[in-house]
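S.K.: I would like the atomic coordinates for the input below:
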Amino acid sequence: MSFSIVVDHVSFAWPDGTMVLDGLDAAFPAGRTGLIGANGSGKSTLLRIIAGELTPGSGSVSVTGEVGYLPQNVPLAGSRTVSDLLEISGKRAALHAVENGDVAEEHFTAIGDDWDVEERARAELDRLGLGHVGLDRTVATLSGGEAVMVALAAQLLKRPAVLLLDEPTNNLDLDARRRLHAAVSAYPGVLVMVSHDRALLGLVDQIAELRDAAVRLHGGNLSDYERQVAAEQEVAERTVRTAEGEVRRQRRELIEARTKLDRRGRNARKAFENKKVPKIVAGGLKMKAQVSAGKHRALHEERLAEARNRLTEAELAVRDDAEIRVELPGTAVPAGRTLLALPLDRADRADRADRPDRPDRPDRPERPGRPDGAPGRDGLKALDRLVVRGPERIALLGPNGSGKTTLLRRIVEHGAHVPVGYLPQRLDVLDDALSVVDNVRAVAPAASVNDVRARLARFLFRGSRADQPVGTLSGGERFRAALAALLSADPPPQLLLLDEPTNNLDLSSVRQLSQALAAYRGALVVASHDVPFLETLGITRWLRQDRDEGLAES
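M.R.: All right, here's what the predicted structure looks like:
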């Protein structure tokens, strides 16, 4: 097998000394590879090293061809335009200058053979569902999902031989996800993708798992990988049971051997004491018994040690993945109690009853409880205000750029009748310069350091990891830290607002989060494109936000 990317004994540590990769060897073949692993295992760091954004402390990386890289978080601040993000502003300026009669040589040099760059850019944006986004639009006005798709369009325009994608489906609605899946399926080059999106990982040719500071390749997609791992774990667990049985047997045989040898020694002493054998014979028997006892004891102890070693090796093959233990505040909210009454302006309101011919949005799930399962558009009810009562569980749906995040922020600013906890999409509620411990203490000043550390341990921040600056955390680690701070707040939140909470989480953490939220006794409003995740939460109301039509309820 030929490899397009070779990572040779690469090590990397953050400036504070936190080791991320230590002597890592990896090789990625042609085709589509899904790179998976627990949050904080170093997946994003590895992509950044391959892309040349980070320099390893030791080791080397070789890549065949040009590299394109889509980061996990696309910068939205500043005055950059879509054209800037697409990296075509210089060529566009030269084109416009030539069109206006300026025939300076530098313009032709800047354009090269790319005279149709604007047409290609617009075609790529349209293919990704961004036909409504102008090239001169400011990036800061884009939604998180729109920014991701524009950044993807920038990479596709460059047509690199190797394309690296870090959580590309974060913040994308279902229509955008389908378009991204199609682009991934059609990409002719080498793709390496970090993702927790099961549908996207179903499109890959192989899974590369970063685990225990090593990368292991598994042929096939995520489902194939899971079947292979399940089979391996079944064998490993069976081997552990066999090894445990062998340890018990060897321990029992050692005890039996000691008992037998002790009995022989007692018999020899009794024979001498009863004058049945001469003293010189008894001494010889005693010495012989001692030598025999030593040999037998050494033999059985050696066998027991070997059995224990086999058990240790077998146990190492069994996965014991650490999982977050999310314990949400036990703040029961009385049924029917009004927690929020937010007036909606015209941009938030919708009336779709007179638009039955409008096609369904692809990211609207079937409404639970409907006998025919078909959501339809004519059943949507326009809202002139948003009322939340305890302990409702509300799903907030809608395409990228429709205003879901804006609505959640308005809820926070409007002020509910109970304490509110808000976890924003970009996780910008933490101070990057402070440690994880200090960020939590900032929202829970009455809690002792020991209490804070105990809480953080449930989110896998143990020992020195809790002292890491937040700015050095991976996306998944940052989410865990933000969630820990949110749930440690004093007073604890009785209304939780979560904006795309499954972004950046590994599959295990998504499961843990859904279990915890399902047990939460307060009110919950979740904006998400992850319909399978929403369906685990026991949603009681489905709301939809549209760009032009505002907020409506099914």
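
S.K.: Going by C-alpha atoms from here, please, whenever you check contacts or count neighbours.
M.R.: Noted.

S.K.: quick one: the closest residue to residue 424 other than its chain neighbours from residue 126, how far?
M.R.: Nearest residue to residue 424, sequence neighbours excluded (C-alpha to C-alpha, 6 or more residues apart in numbering): residue 499, at 5.2 Å. Counting by C-alpha to C-alpha, to the nearest Å, the gap from residue 499 to residue 126 is 26 Å.

S.K.: who has more neighbours, those two?
M.R.: For residue 499 versus residue 126, neighbours defined as other C-alpha atoms under 10 Å are more numerous around residue 499 (24 against 14).

S.K.: wait, isn't that one in contact with residue 527?
M.R.: Yes: using C-alpha atoms under 8 Å, residue 499 is in contact with residue 527, at 4.9 Å.

S.K.: want to put them side by side, so please do this one too:
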Amino acid sequence: MPAATAHISCTSLSFRHPGGGEVFTGLDLSVGPGRTGLIGLNGCGKSTLLRLIAGELAPSAGTVRIRGELGHLPQTAVLDTALRVDQVLGIADRRAALDAVESGDVRAEHFAVIGDDWGVEERSLAALDGLGLGHIGLDRTVGEMSGGECVLLRLAALLLRRPGVLLLDEPTNDLDAYARRRLYDAVDAWSGVLLVVSHDRELLERVDRIADLRDGSVTWYGGNLSAYQEALAVEQEAARRMVRVAESDVQRQKRELSAAHVTLARRRRYGQKMWDTRREPKVVMGQRKRAAQVSAGKHRILHTERLAAAEQRLEEAEAAVRVDEEIRIELPGTRVHPGSEVLLLRDPAPPYGPPLRGGLTVRGPERIALTGRNGAGKTALLRTIAGELTPLSGEVRTSVATGFLPQRLDVLDDDASVARNVARSAPDRTENAVRARLARFLFKGAAADRPASALSGGERFRATLAMLLLADPAPRLLLLDEPTNSLDLASVRRLTEALAAYEGALIVASHDVPFLESIGITRRLRLDGGLRDTGPGAVREGR
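M.R.: Here you go, the predicted structure:
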């Protein structure tokens, strides 16, 4: 089907998580050709919507219709490490048939498998090369590749199918700067329907339109992220102006209602005086009293209705102003003395990934950016420092309590509630203390009782971070592996503010250069076959 006719249509879509709350009720969405960025606060249902469109979840009501072949790159899909590259690309059977024919086996079934796709290997290698994976070949296994390379491999498999509709969920999360540029190029060249969920500002600057998912409905904005933010700023300023006008009207109506009460009270006193002095016949005075009571009632009702209408307009105006709750991260007071040793590394060789030649000593509250290409061994080194992996050789020694926030956020028990997960790390804290801390991470009331399996990527990050920061003893060395993955922009800002106030030592592996530069990095450690301390200065990733 031509890309120009591909289309996504969702009508009256509703969905409820098992054991969770309602996500959508009667959602309508129509997405045509072009690049669409789907944004919204963590937990608003972006990934759920993509899974509904992809057919991985069944809606509780409503319909999803797709015109054209669909490809979906999920946020958390994990490939079997034993798979070869050609199996992930879906071409292993055609390669085997080609090899058989070239070896002289001319049975009909081989030709049936090949069809007209005699150049499948060349096409596949070209697709890999276009995403910067030309060096991996078709016979390497997934277990030999980094997380970022696996993301690009899954994307290459989708591009080989040439679907008319492509769904991408946080595709740049695990990619280094070079790999991101390759993905950006693929997005720029896309001609069909592309619906991408991302918090990557540079990726969102490349879309044609923004779909803002909020409170179970979508609002459309033309242009890229910058155009959306400008339009939203204008919209919100107008909304705040309407609130000020409505507030003024409410105050005016209250004053008029108060004045009406005073006027009516004066009339009642005057009428009572006339009745007491008997200046007019009793029948006439009775008629005037009844007329005055009717008039007073109408007057009171009129002003009361005007006040109610003004208050309704104020409520509607306030509803148009966005007041988004943000996480309030309070890192423990764990000051590290500037001269004390926190970490010592000497030629560490994690059990997977390349051995790392060289040494590093961390003293005091240093802030170290751990950088390097995908596959350089950043995650393996952090897991070794955290004590999750035992080095094959070399020395890894920590001298303080250590907290590790893993990239995959796989430390939560999916069958347990958020509150129970957090309580596991702090068994001596009361349930009220745990829930008070969770409220700062926007898990309030029943939200803290949701199972971890029902959490979105951003919610899972918040729960994992809460569990880390409530731990006893509190960490004086924080190890963060791609901490901004899956976070909305407001949460990234709050995390930045919290880390700025942290008094312990910090090692952060991240490809998010603006984030690294915002948290006061004092040293840079680049992995390129060894531990290369590149000293202070701006954080940049090379090719």
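
S.K.: And the TM-score between them?
M.R.: The TM-score (TM-score structural alignment, normalised by the length of structure 2) is 0.92; 520 aligned residues with a C-alpha RMSD of 1.8 Å.

S.K.: follow-up on the earlier one: between residue 499 and residue 527 of structure 1, which contacts overlap?
M.R.: Taking C-alpha atoms under 8 Å, 6 or more residues apart in numbering as the criterion, residue 499 of structure 1 and residue 527 both touch residue 405.

S.K.: Quick one: map residue 133 of structure 1 onto structure 2.
M.R.: Mapped onto structure 2 by TM-score structural alignment, residue 133 of structure 1 lines up with residue 136.

S.K.: That match: how many residues sit nearby?
M.R.: A count of nearby residues for residue 136 of structure 2, using other C-alpha under 10 Å, gives 17.

S.K.: what secondary structure does it sit in?
M.R.: Three-state assignment for residue 136 of structure 2 (DSSP: H, G, I helix; E, B strand; the rest coil): coil.

S.K.: wait, what's in contact with residue 495 of structure 1?
M.R.: Neighbour list for residue 495 of structure 1: 339, 418-421, 522-525 [criterion: C-alpha under 8 Å, 6+ apart].

S.K.: Now do it against residue 203 of structure 1, distance only.
M.R.: 38 Å.

S.K.: Map the residue nearest to residue 424 of structure 1 across to structure 2 for me.
M.R.: Alignment note (TM-score structural alignment): residue 499 of structure 1 maps to residue 481 of structure 2.

S.K.: who's in contact with its match?
M.R.: By C-alpha under 8 Å, 6+ apart, the contact set of residue 481 of structure 2 is 379, 382, 404-407, 508-510.

S.K.: what helix or strand is the nearest residue to residue 279 of structure 1 once chain neighbours are set aside on?
M.R.: Of all residues not flanking residue 279 of structure 1 in the chain, residue 272 sits nearest, at 6.7 Å (C-alpha to C-alpha, 6+ apart). Secondary structure assignment for residue 272 of structure 1, by DSSP states H and E: helix 222-273.

S.K.: and residue 63 of structure 1, how many residues sit next to it?
M.R.: Neighbours of residue 63 of structure 1 using other C-alpha under 10 Å come to 17.

S.K.: Residue 71 of structure 2: helix or strand, and which one exactly?
M.R.: According to DSSP H and E, residue 71 of structure 2 maps onto strand 70-73.

S.K.: returning to what we had before: I'd like to know which of the contacts of residue 495 of structure 1 are buried.
M.R.: For the contacts of residue 495 of structure 1, a burial check counting by 16 or more other C-alpha atoms under 10 Å picks out 339, 419-421, 522-525.

S.K.: just those now: which is nearest residue 263 of structure 1?
M.R.: Set against residue 263 of structure 1, the nearest of those by C-alpha to C-alpha is residue 522 (69.2 Å).

S.K.: how about the equivalent of the closest one over in structure 2, what does it touch?
M.R.: Using TM-score structural alignment, the equivalent of residue 522 of structure 1 in structure 2 is residue 504. By C-alpha under 8 Å, 6+ apart, the residues touching residue 504 of structure 2 are 334-336, 364-366, 475-478.

S.K.: Can you find the partner of residue 260 of structure 1 in structure 2?
M.R.: Matched by TM-score structural alignment, residue 260 of structure 1 corresponds to residue 263 in structure 2.

S.K.: what sits against residue 140 of structure 2?
M.R.: Contacts of residue 140 of structure 2 were listed using C-alpha under 8 Å, 6+ apart, and they are 84-85.

S.K.: measure it to residue 83 of structure 2 for me?
M.R.: Using C-alpha to C-alpha, residue 140 of structure 2 is found at 8 Å from residue 83 of structure 2.

S.K.: got it, and residue 531 of structure 2?
M.R.: Applying C-alpha to C-alpha to residue 531 of structure 2 and residue 83 of structure 2 gives a distance of 31 Å.
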